[in-house]
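Asker: Just the structure for this:
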Amino acid sequence: MTYLDHAATTPMRPEALAVYTAVLATTGNASSLHASGRRARRVVEESRESLAAMLGARPSDVVFTAGGTESDNLALKGLYWARRAADPARRRILVSAVEHRAVLDTVDWLGAAQGATVELLEVDGLGLVHPETLEAAIRRDPASVAVVSVMWANSEVGTVQPVARLAAVARRYGVPFHTDAVQAFGQIPVALGGDGPDAITVSAHKIGGPVGVGALVVRRGLVLEPHTHGGGQERDIRSGTLNTAGVAAFAAAATAAGAQAPVEAARLAALRDDLVRRVRQRVPTAVLNGPPLDVPAAGRAARGPGTAGGASTSAAGAFPDGLRRLPGNAHLSFPGCEGDSLLMLLDARGIECSTGSACSAGVARPSHVLLAMGAGEQQARASLRFSLGHTSRATDVDALVEAIGPVVERASRAGALAGTSGG
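Answerer: Model (predicted):
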């Protein structure tokens, strides 16, 4: 098997697996007052301290959850309800048009069921939200904005957002800023810090921890209304018995990922660049989506909002310093092919990746991320995401390169036949 879907989930790291199995073998509810409970509580609090240190936060800022989706829900619902309760005029929610469904579906529900007004922030052809775009949206009526949410790094095309600059804009107007950092954490520096966001979503299984545990990191003083009630765990923000083994393994995975991050980022970026270069040699029509591999320094041109593949406009200062694309991300479109067909043909050859589209009730839909970036529907349907991780090796790239030419040729023939038959 050649696994190129680390952005979906990545294998558990040996360090995390060892901790996970050791703690699973013990008994203790971290809310209990006897010896077993106190031992479990110590494990939880030491893990909280470890994660907080990595995230530039206080231990009390870290609220453990069941994963990224719950953390996004808790942040957006909790902030919206609390801000609206303090001032009923605060009903606007600003989110980027390229968010994960965990954010988009949450704010859609708040709009349909809770009276929120949801506004999507436009992105440019690279998938970037420009600080000027956010400022213009807030400035129209600052008193009505409840919360802003822009993901740290895009889960499909890997674009790294200028989070510090976006958070600074929101802070100037007194609006809380949340970011879904599920894809970014463990690959690039992510921190609450003095200039960072007010709330950060992270998840364990994306960095080599177990499925079923995550965290919402909340700046001290920020008020959230809880959406689950019960035993009052996690500062009464998220009630429920703590997943002690999962929390411990999360911290172990984060520690390992953090220690290896600088070297690992360079290694994955080199592998990624080799993958893109060689795939495009085999399939010259393939299109790389998102930031180019050789992103210029801030101030060079980037495609303007909604014009993917179109005319260039100035993007001075659009990119933050450092990485502009996640090091393990390669997102490619193959004109004339259906992404689902490509995926299944590669899967038959033992190569696992993902499409750039979501599938609901058996109906394939074009990637909302690429559509928001200005791509046409055909390009949005013809995409694959190859994502590398800590177990990726050069042999994985070799396997893909060997297979991609025949697979694209076969998928193109199938697409042509479907077109001529009206299918």
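Asker: Only C-alpha atoms from now on, for both contacts and neighbour counts.
Answerer: Will do.
Asker: Quick check, central residue of the chain?
Answerer: By C-alpha atoms, centre = their mean, the mean C-alpha position of the chain lies nearest to Gln183, the distance being 3.7 Å.
Asker: my guess is that residue contacts Ala7, does it?
Answerer: Yes. Contact criterion C-alpha atoms under 8 Å: Gln183 and Ala7 qualify, at 6.8 Å.
Asker: how about this one, so we can line them up?
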Amino acid sequence: MNTETPDLIYLDCNATTPVDPRVVEAMVPVLREVYGNPSSGHRLGRRARELVEAARAQVAACLGAKPEEVLFTSGGSESDNWALRGAVAARGGGHVVVSAVEHPAVLETARAMEREGRIRLTVVGVDRFGQVDPEEVVAALAPDTVLVSVMLANNEVGTLQPVAAIAETCRRRGVLVHTDAAQAVGKLAVDLRELRVDLLTVAGHKLYAPKGVGALFIRDGVALEPLMRGAGHERGLRAGTENVPSIVGLGKACDLVREEVTDDGPRLASLRDHLEALLEAGFPALVRHGHRERRLPNTASVAFPGTDANTLLALLGEEVAASAGAACHTEAVHPSHVLTAMGVDAATAMSTVRFSVGRFTTQRDVEEGARRVLAAAGSPRIS
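Answerer: Sure, this is the predicted structure:
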């Protein structure tokens, strides 16, 4: 071990979370012993089916849903694609409304369907905090609107959206509502009895479960065409043999969220606030993005004016893990579509870094991480 290399401080929990050791512990016996196909009628198959259904009940309990309303997928992107394409196909096309700050799995899917001639698309804007105005969503509705998709919490700046208010209006108009809750589940108490949405996306790797597993909540009575066809898995709606160990991991992770999220929230918010205060004290020109109150407890999106975020993160490469507020496509670097929608100028957007703390982040991580970031931000090489 090279003792001269500092330990990496992980402040990128919105990108992905480490798998909780308790989740690993739940998965290992399944990996070793329960190798049966859940569709098989023999003992090993029946045991695998029991574990899948137990996990389904755990996810449902975490969300305030019925077990039969939870369908397992490969993750958030599949769930988003399925929600949009499945809802539109079940209704024979029509008009779709999404917000300008959605995850690409929603935005790009909607734009692709528009190019394919399947839908008319309206993209509603946000204010300078990244928040959608429910009245703008209402104004965008048309007689043929079939679906509105607005995320519960933004992955870049952490702003929370008024999804319950949007769902209430849409329900009166007979319009389905989907919310991408990938960033919210695990950081907030998410209760579908309050949200009243029709479709909701869950991503396992955002809540200390493995990558490659997720879920889509489909409210009882909502028709959705399959995205993947084949055998009759997941009520005949999602073909493919179930990933039993990862589904068990997702179920355990959701149990932990249900038990601990109320206590985790204030602790995460305290760490985030401490990090922001340290960064601002050491870099007085710091610019904060997102809503000050209505935001995820763990997310700090900040700009270091006069710097380049990607260069800053490259300098920090082995010391601090965080994300830039810019999207890289091949050799081109573009300002974040979220920050652009919020009216942030390109230079500020390109100097933006997202820090996101998590369940295993300590105060020492925050303080040492801030020290390293400020040291790098003062380097003459990053402007």
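Asker: TM-score them against each other, please.
Answerer: After superposition, the two chains reach a TM-score (TM-score structural alignment, normalised by the length of the second structure) of 0.96; 375 aligned residues with a C-alpha RMSD of 1.2 Å.
Asker: what do Gln183 and Ala7 of the first structure both touch?
Answerer: Overlap between the contact sets of Gln183 of the first structure and Ala7, as judged by C-alpha atoms under 8 Å, 6 or more residues apart in numbering, is given by 155, 206.
Asker: Give me the mean distance between the helix or strand in which Leu312 of the second structure is found and the first structure.
Answerer: With elements taken from DSSP states H and E, the one containing Leu312 of the second structure is helix 309-315. When the first structure is superposed, helix 309-315 of the second structure averages 1.0 Å from its matched positions, counting by mean C-alpha distance after the TM-score superposition for the first structure.
Asker: whereabouts in the first structure does stretch 49-58 of the second structure align?
Answerer: Aligning stretch 49-58 of the second structure against the first structure (TM-score structural alignment) gives residues 41-50.
Asker: which residues are contacting that stretch?
Answerer: In this structure, residues lying in contact with stretch 41-50 of the first structure by C-alpha under 8 Å, 6+ apart are 29-31, 58-59, 62, 244, 247-248, 250-252, 255.
Asker: Please repeat the previous calculation with a cut-off of 6 Å.
Answerer: Under the criterion C-alpha atoms under 6 Å, 6 or more residues apart in numbering, residues 30, 59, 244, 248, 251 lie in contact with stretch 41-50 of the first structure.
Asker: which of the residues you listed tops the neighbour count?
Answerer: With neighbours taken as other C-alpha atoms under 10 Å, the top of the contacts of stretch 41-50 of the first structure is Ala248, carrying 30 neighbours.
Asker: Could you look up the SS state of the closest residue to that residue other than its chain neighbours?
Answerer: Excluding its sequence neighbours, the residue lying closest to Ala248 of the first structure (C-alpha to C-alpha, 6 or more residues apart in numbering) is Ser47, at 5.6 Å. Classification of Ser47 of the first structure using DSSP: H, G, I helix; E, B strand; the rest coil returns helix.
Asker: And for the one 5 residues further on?
Answerer: Three-state assignment for Ala52 of the first structure (three-state DSSP): helix.
Asker: got a list of what the residue lying closest to it once chain neighbours are set aside touches?
Answerer: With C-alpha to C-alpha, 6+ apart as the criterion, Ala52 of the first structure has its nearest non-adjacent residue at 5.1 Å, and that residue is Pro59. With contact set as C-alpha under 6 Å, 6+ apart, Pro59 of the first structure has these partners: 48-49, 52.
Asker: What lines up with Pro59 of the first structure in the second structure?
Answerer: When the second structure is aligned by TM-score structural alignment, the residue opposite Pro59 of the first structure is Pro67.
Asker: show me what contacts Gly76 of the second structure?
Answerer: For Gly76 of the second structure, the contacting residues are 202-203, 214, taking C-alpha under 6 Å, 6+ apart as the criterion.
Asker: from those, which is closest to Ala375 of the second structure?
Answerer: Checking the contacts of Gly76 of the second structure against Ala375 of the second structure with C-alpha to C-alpha, the nearest one is Ala203 at 34.6 Å.
Asker: circling back to that earlier point, so which of the contacts of stretch 41-50 of the first structure belong to helices?
Answerer: For the contacts of stretch 41-50 of the first structure, the ones inside helices are 244, 248, 251, with DSSP state H as the criterion.
Asker: Let's have the residues you listed in TSV, adding distance to Arg38 of the first structure.
Answerer: Putting these into TSV (distance: C-alpha to C-alpha, whole Å) gives the following:
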residue	distance to Arg38 of the first structure
Thr244	12
Ala248	15
Ala251	19
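Asker: Need the buried ones from the contacts of Gly76 of the second structure selected in PyMOL.
Answerer: Under the burial definition 16 or more other C-alpha atoms under 10 Å, those of the contacts of Gly76 of the second structure that qualify are selected in PyMOL by:
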select buried, resi 202+203+214
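Asker: okay if I get the contacts of Gly76 of the second structure as JSON lines plus secondary structure and distance to Ala303 of the second structure?
Answerer: As requested, the contacts of Gly76 of the second structure are exported to JSON lines (DSSP: H, G, I helix; E, B strand; the rest coil; distance: C-alpha to C-alpha, whole Å):
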{"residue": "Val202", "secondary structure": "strand", "distance to Ala303 of the second structure": "29"}
{"residue": "Ala203", "secondary structure": "strand", "distance to Ala303 of the second structure": "28"}
{"residue": "Gly214", "secondary structure": "strand", "distance to Ala303 of the second structure": "32"}
